[in-house]
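Asks: coordinates only, sequence not included:
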């Protein structure tokens, strides 16, 4: 292939007048080049792209047309003002989870926290970037821990007090003492018929599915609250659709815990906050 010094405008990329093509082009430009789409459309005649750019754009537009996930195509995602690198096999953070980060930041500062299942580092890094908390984070995946450390450096958070470890939650034997614990654990039931095909294809199964109709991680942590939390310590959980009533019933058996459910931007009960009272 011969690469030339010729440069191209966004007009040169519109090979079809197909609206779907233009929509996908918009989507790719915003996610890959990190420029607002209007930046390009307002400069239609300017030569902004090299031949290499043209090759990359056309190649990845074909992938978008095959319904491949835009975040995995670009291998990155913006989350709570962080620039996150993504990798296949590590959970892709969803925008609903920004609400979970908000809840923590509204209530916790200068505290010692713990995240279970750090994935790309989206939650723990967002909290640390916007507070003076100290945090530990674990994940069962070595790839996830490596990626979270990369994203920590990428977002210039090396100075923050954070400890990331490859560890299995269920093999922790030493009593922990945290002021707060945050988790977006696997919460999808193995027989869930509402899970989208895309989610099944792009997310790692270990990050999606859990036993006991998706409630296994919640029940384990709640039942071991004395092991994990300090007095007045708090759990912050993201929960699945229609799980509120089951968790509510389960929590009523724990007299030392108070709890409340919080809604997301779609007015759905998406977050569970549990406080250890004594």
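Replies: Received it, and whenever you're ready, just let me know what you need. Please read all numbers here as calculations on a predicted model, not as lab measurements.

Asks: only C-alpha atoms for contact and neighbour calcs from this point on.
Replies: OK.

Asks: what's the local residue count around residue 192?
Replies: Residue crowding around residue 192 was assessed by other Cα atoms under 10 Å; the count is 11.

Asks: helix or strand: which one has it?
Replies: Taking DSSP states H and E as the definition, residue 192 sits outside all helices and strands.

Asks: try it against this one:
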């Protein structure tokens, strides 16, 4: 009995769990063969063996693609991820777009703080964008920080990126030129969360109380003591949270600016020092 699958068979198998079944199948086949997707396509490879079939079955069962391949491309860097750590998403690049626009025409930020760094995604992308910068990533998860340190090492940034266990910005006394933050902002019981996300990614990195605002209420009061003069802080938000998070920022004395993602949805709020 044949143990492998063709790309077409794999894509058909993944239609129930993915909006991009053919792409998922190609990425899994490339990963199983240890090659890049473009090489697979150029060589015309159209099927794989037992390893590929096993990966397809795990994806069909709901495991996130990035956990199966072990990494996700984000901004200009490749971020290693796995169970217990939040997978970086293209929507979060909105924060970096906002930062790049703010610092355009300048030398850029020298010190960067990433609150809730996860596998280091935002901090390491920022350090790649501004090679003279250094920074700190804070997270409450030792698992996430393990990935973050490994990513910094793999990207040659271990001497520029420090990571620390912490409760958002509590205890930090330094002021930063750029603060990036992607906190949990999903309301408990939100039925719109994708099943594979809810089932596999760490709940503490996703959910923030009944309204999804619990962590903003803790972070916003800390920002005035962390943001340097003429610095920028950018917070990711859920697409329906612009008004509620803006009110928290305004109550703290800031004038937030809204940033939208590529789909036109509210995705981030920024403030200046």
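Replies: Looks like it came in fine. Since this is a predicted model, take the numbers as computed values, not measurements.

Asks: TM-score for these two?
Replies: Once superposed, chain against chain, the TM-score is 0.83 (TM-score structural alignment, normalised by the length of the second structure); 256 aligned residues with a Cα RMSD of 2.7 Å.

Asks: quick check: chain neighbours aside, which residue is closest to the residue in the second structure that residue 85 of the first structure lines up against?
Replies: Matched by TM-score structural alignment, residue 85 of the first structure corresponds to residue 80 in the second structure. The shortest distance from residue 80 of the second structure to any non-neighbouring residue, by Cα to Cα, 6 or more residues apart in numbering, is to residue 71 (4.1 Å).

Asks: which residues touch the residue mapped onto the one you found from the first structure?
Replies: Aligning on TM-score structural alignment places residue 71 of the second structure opposite residue 76 in the first structure. Neighbouring residues of residue 76 of the first structure by Cα atoms under 8 Å, 6 or more residues apart in numbering: 31-32, 83-86.

Asks: mind redoing it with 7 Å?
Replies: 84-86 (Cα atoms under 7 Å, 6 or more residues apart in numbering).

Asks: so which of those is the most crowded?
Replies: residue 84 (25 neighbours).

Asks: that one contacts residue 151, doesn't it?
Replies: Yes - if you go by Cα atoms under 7 Å, residue 84 of the first structure and residue 151 touch, sitting 5.8 Å apart.

Asks: show me what the longest strand along the second structure is packed against.
Replies: Identified as the longest strand of the second structure according to DSSP state E is strand 227-236. Applying 3 or more Cα pairs under 7 Å, 6 or more residues apart in numbering; DSSP states H and E, one finds that strand 227-236 of the second structure contacts strand 176-181, strand 266-272.

Asks: swap the cut-off to 8 Å and go again
Replies: Secondary-structure packing of strand 227-236 of the second structure (3 or more Cα pairs under 8 Å, 6 or more residues apart in numbering; DSSP states H and E): helix 93-103, strand 176-181, strand 266-272.

Asks: quick one: buried residues of stretch 135-153 of the first structure?
Replies: For stretch 135-153 of the first structure, burial by neighbour count (16 or more other Cα atoms under 10 Å) applies to 135-141, 143-152.

Asks: should've said stretch 64-71 of the second structure
Replies: Within stretch 64-71 of the second structure, the residues scored as buried using 16+ other Cα under 10 Å are 64-69, 71.

Asks: the helices in the second structure, which residues?
Replies: Using DSSP state H, the helices found in the second structure span residues 7-14, 21-33, 37-43, 50-60, 65-69, 93-103, 121-129, 142-154, 195-200, 214-226, 242-251.

Asks: related to what we said a few turns ago, okay, the buried residues of stretch 64-71 of the second structure in a markdown table with distance to residue 252 of the second structure next?
Replies: Below are those laid out as a markdown table (distance: Cα to Cα, whole Å):
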| residue | distance to residue 252 of the second structure |
| --- | --- |
| 64 | 38 |
| 65 | 40 |
| 66 | 38 |
| 67 | 38 |
| 68 | 42 |
| 69 | 42 |
| 71 | 38 |
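
Asks: ok, and what's touching stretch 173-185 of the second structure?
Replies: 92, 95, 99, 109-117, 122-123, 204-208, 212-216, 225-238.

Asks: and it, which stretch of the first structure?
Replies: Counting by TM-score structural alignment, stretch 173-185 of the second structure sits on residues 175-187 of the first structure.

Asks: can you get me the start-to-end distance on that stretch?
Replies: End-to-end span of stretch 175-187 of the first structure (Cα to Cα, to the nearest Å): 25 Å.

Asks: one step back: common neighbours of residue 84 and residue 151 of the first structure, please.
Replies: With Cα under 8 Å, 6+ apart as the test, residue 84 of the first structure and residue 151 both reach residue 120.

Asks: which residue in the second structure aligns with residue 96 of the first structure?
Replies: So, by TM-score structural alignment, residue 96 of the first structure is matched to residue 91.

Asks: I figured its match hits residue 265, correct?
Replies: No - between residue 91 of the second structure and residue 265 there is no contact under Cα atoms under 8 Å: 9.4 Å.

Asks: pretty sure residue 209 of the second structure is touching residue 190, no?
Replies: No - using Cα under 8 Å, residue 209 of the second structure is not in contact with residue 190, being 10.5 Å away.
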